[in-house]
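Undergrad: After the sequence you'll find the predicted model.
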Amino acid sequence: MTTRVGGRSLAVSWIIGVLCAAVVGALLWLSLPAGPGLLVVVGHLLDGTVPG
């Protein structure tokens, strides 16, 4: 069960929720090219901490 807040439209909240999810998805899509570089940096940071 959910609690309804007075003055809030269910349709508008759905539209805003979908738009927010789209913005988060677009930011993740734009950040994908940074993945390999980030893995290299993390690898170099962890190089000195792993024994062996």
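TA: Good, I have the coordinates. Numbering: from 1, shown residues only.

Undergrad: drop to CA atoms for contacts and neighbour counts, all remaining ones
TA: Will do.

Undergrad: in the helix or strand containing residue 19, what counts as buried?
TA: Here residue 19 sits within helix 10-31, counting by DSSP states H and E. For helix 10-31, burial by neighbour count (16 or more other C-alpha atoms under 10 Å) applies to no residue.

Undergrad: any idea which helix or strand comes after it?
TA: With DSSP H and E, the next secondary element past helix 10-31 is helix 35-47.

Undergrad: rewinding a little: please state the offset of the helix holding residue 19 from the chain centre?
TA: Remark: helix 10-31 is offset 11 Å from the chain centroid, using C-alpha atoms, centre = their mean, to the nearest Å.

Undergrad: can you check stretch 9-18 too?
TA: That offset, for stretch 9-18, works out to 20 Å (C-alpha atoms, centre = their mean).

Undergrad: now do stretch 40-52
TA: 25 Å.

Undergrad: adding another structure so you can compare the two:
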Amino acid sequence: MAARVGGRNLATSWIVGLLCAGVVGALLWMSLPAGPGLLYMIGQLIDGTVPR
């Protein structure tokens, strides 16, 4: 299911794809500590807009 573009080596495209997936995974891993703060901010926004 890989897109074949003329002039591209299949092995090179796999290596670059794995590197890109690794970078995305590393960025997600580094962003995990921001999760609780983000959920708190979203909760505060929702509390201010939902009538009680």
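TA: Okay, I see it. Computed from a prediction, not measured in an experiment: that's the story for all the values here.

Undergrad: And the TM-score between them?
TA: After superposition, the two chains reach a TM-score (TM-score structural alignment, normalised by the length of structure 1) of 0.87; 52 aligned residues with a C-alpha RMSD of 1.6 Å.

Undergrad: just to revisit the earlier point, how about the helix holding residue 19 of structure 1, which residues of structure 2 does it hit?
TA: The aligned range for helix 10-31 of structure 1 in structure 2 is 10-31, by TM-score structural alignment.

Undergrad: Now the matching stretch on structure 1. Mean distance?
TA: On superposition with structure 1, the mean distance recorded for stretch 10-31 of structure 2 (mean C-alpha distance after the TM-score superposition for structure 1) is 0.2 Å.

Undergrad: Now do the SS call for residue 6 of structure 1.
TA: coil (DSSP: H, G, I helix; E, B strand; the rest coil).

Undergrad: Could you count how many residues lie near it?
TA: Neighbours of residue 6 of structure 1 under the rule other C-alpha atoms under 10 Å: 6.

Undergrad: hang on, the earlier thing: need the contact partners of the helix holding residue 19 of structure 1.
TA: For helix 10-31 of structure 1, there are no external contacting residues (C-alpha atoms under 8 Å, 6 or more residues apart in numbering).

Undergrad: now swap in stretch 38-52 of structure 2 and tell me
TA: Nothing outside stretch 38-52 of structure 2 qualifies as a contact, by C-alpha under 8 Å, 6+ apart.

Undergrad: for that stretch, which positions count as buried?
TA: In stretch 38-52 of structure 2, counting by 16+ other C-alpha under 10 Å, buried: nothing.

Undergrad: how far does that stretch sit from the chain's center?
TA: Using C-alpha atoms, centre = their mean, the offset of stretch 38-52 of structure 2 from its chain centre is 24 Å.
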